[in-house]
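K.L.:
What follows is a predicted structure for the sequence shown.
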Amino acid sequence: MPIKPTVEEAQRRLRIDADLAADLESAIDQAHAEALAFLDLSLYADDAALAAAADASGIVATADIIAAQLLLTDALVGNNSLQDRESKREAARNMLRPHRRMGV
């Protein structure tokens, strides 16, 4: 599984026009960075990549992590009110929270 959504996946799942592809690519990168900052860990495409990195705190990307990044992407490029943007961001954080690295 990839560690962030593709432009094509975001266009299909978020129903965003192809003419916004450049904006969408930038928004996906921003959403991915926001997710990583919230998680406070690195994402890997599969177990082999995680093992190769020898990253004790990293995790393999899952469908819910990708879905959370799509919500964050939609908050950035979608036609949203301020309340809708914040609602999508909060929903994304709730999806990411079970995977978040918590301090010891």
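P.N.:
Perfect, I can see it now.

K.L.:
CA atoms for contacts and neighbours, from now on please.
P.N.:
OK.

K.L.:
Please list all residues in contact with Leu43.
P.N.:
Listed by Cα atoms under 8 Å, 6 or more residues apart in numbering, the contact partners of Leu43 are Ile3, Leu36, Gly58, Ile59, Val60, Ala61.

K.L.:
now swap in Ala91 and tell me
P.N.:
Applying Cα under 8 Å, 6+ apart to Ala91 gives the contacts Ala68, Leu71.

K.L.:
returning to that earlier point: among the contacts of Leu43, name the ones in helices.
P.N.:
Under the assignment DSSP state H, the contacts of Leu43 contribute Leu36 to helices.

K.L.:
Pull out the buried residues from the contacts of Leu43.
P.N.:
Ile3, Leu36, Gly58, Ile59, Val60, Ala61 (16 or more other Cα atoms under 10 Å).

K.L.:
okay, pairing it with this:
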Amino acid sequence: MSNPTQPTVEEALLRLRLDADLVDDVANAIPQARAQVESYLKGPLCADAEAVAAAIAAGSRNATLCTPDVIAAQLLFVDVLVGSNDIQAQESKRTAAYAMLKPLRYMGI
């Protein structure tokens, strides 16, 4: 069963136009990308409002509802980790991912 708070390997391969022979690299990069997002947002990603409420009840001040823009930011981080990017492209993608996440950083939505 897939985790709704992170992209699937198939989604990453398709949306990032990566070769299928990178499937293992992508599979390893997805949890890393999710961890980068959770670290930046300073809290867990949650699949739905009930999960956000449960995380808050458990003491997380910054639980964030995982929306399509959060998935898109994770995909950018995956691309940085496994795509064939030069340093400038990597930095550009990181900057874009953080820009997508910045409005959510302290909102805890």
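P.N.:
The structure has been received and is ready for your questions. Quick caveat: nothing in here was measured; it's all calculated off a predicted structure.

K.L.:
Overlay them and tell me the TM-score.
P.N.:
Between these two chains, after superposing, the TM-score reads 0.90 (TM-score structural alignment, normalised by the length of the first structure); 102 aligned residues with a Cα RMSD of 1.6 Å.

K.L.:
which SS class is the most centrally placed residue in the second structure?
P.N.:
In the second structure, the centroid-proximal residue (Cα atoms, centre = their mean) is Gln74; its distance is 2.6 Å. The three-state label given to Gln74 of the second structure by DSSP: H, G, I helix; E, B strand; the rest coil is helix.

K.L.:
And it, what's its match in the first structure?
P.N.:
Here Gln74 of the second structure is matched to Gln69 in the first structure, going by TM-score structural alignment.

K.L.:
Tell me who's in contact with its match.
P.N.:
Counted by Cα under 8 Å, 6+ apart, Gln69 of the first structure has contacts Lys4, Pro5, Ile28, Ala31, His32, Ala35, Ala92.

K.L.:
and the third one, what element?
P.N.:
It refers to Ile28 of the first structure. helix 21-39 (DSSP states H and E).

K.L.:
if I look at the residue mapped onto Leu104 of the second structure from the first structure, how far off is Arg89 of the first structure?
P.N.:
Correspondence of Leu104 of the second structure to the first structure, assessed by TM-score structural alignment: His99. To Arg89 of the first structure, His99 of the first structure is 16 Å away according to Cα to Cα, to the nearest Å.

K.L.:
quick one, which of these two is more surrounded?
P.N.:
Each of His99 of the first structure and Arg89 has its neighbours counted (other Cα atoms under 10 Å); Arg89 has more, 22 against 18.

K.L.:
what's the closest non-adjacent residue to that one?
P.N.:
Distances taken as Cα to Cα, 6 or more residues apart in numbering put Leu72 closest to Arg89 of the first structure, at 5.7 Å, once the chain neighbours are dropped.

K.L.:
Next, count neighbours for the one you found.
P.N.:
Neighbours of Leu72 of the first structure (other Cα under 10 Å): 27.

K.L.:
now the one 3 residues further on
P.N.:
Each residue near Ala75 of the first structure was counted by other Cα under 10 Å, and the total is 22.

K.L.:
Skipping adjacent residues, who's closest to it in space?
P.N.:
Nearest one to Ala75 of the first structure, counting by Cα to Cα, 6+ apart, is Arg85 at 4.7 Å.
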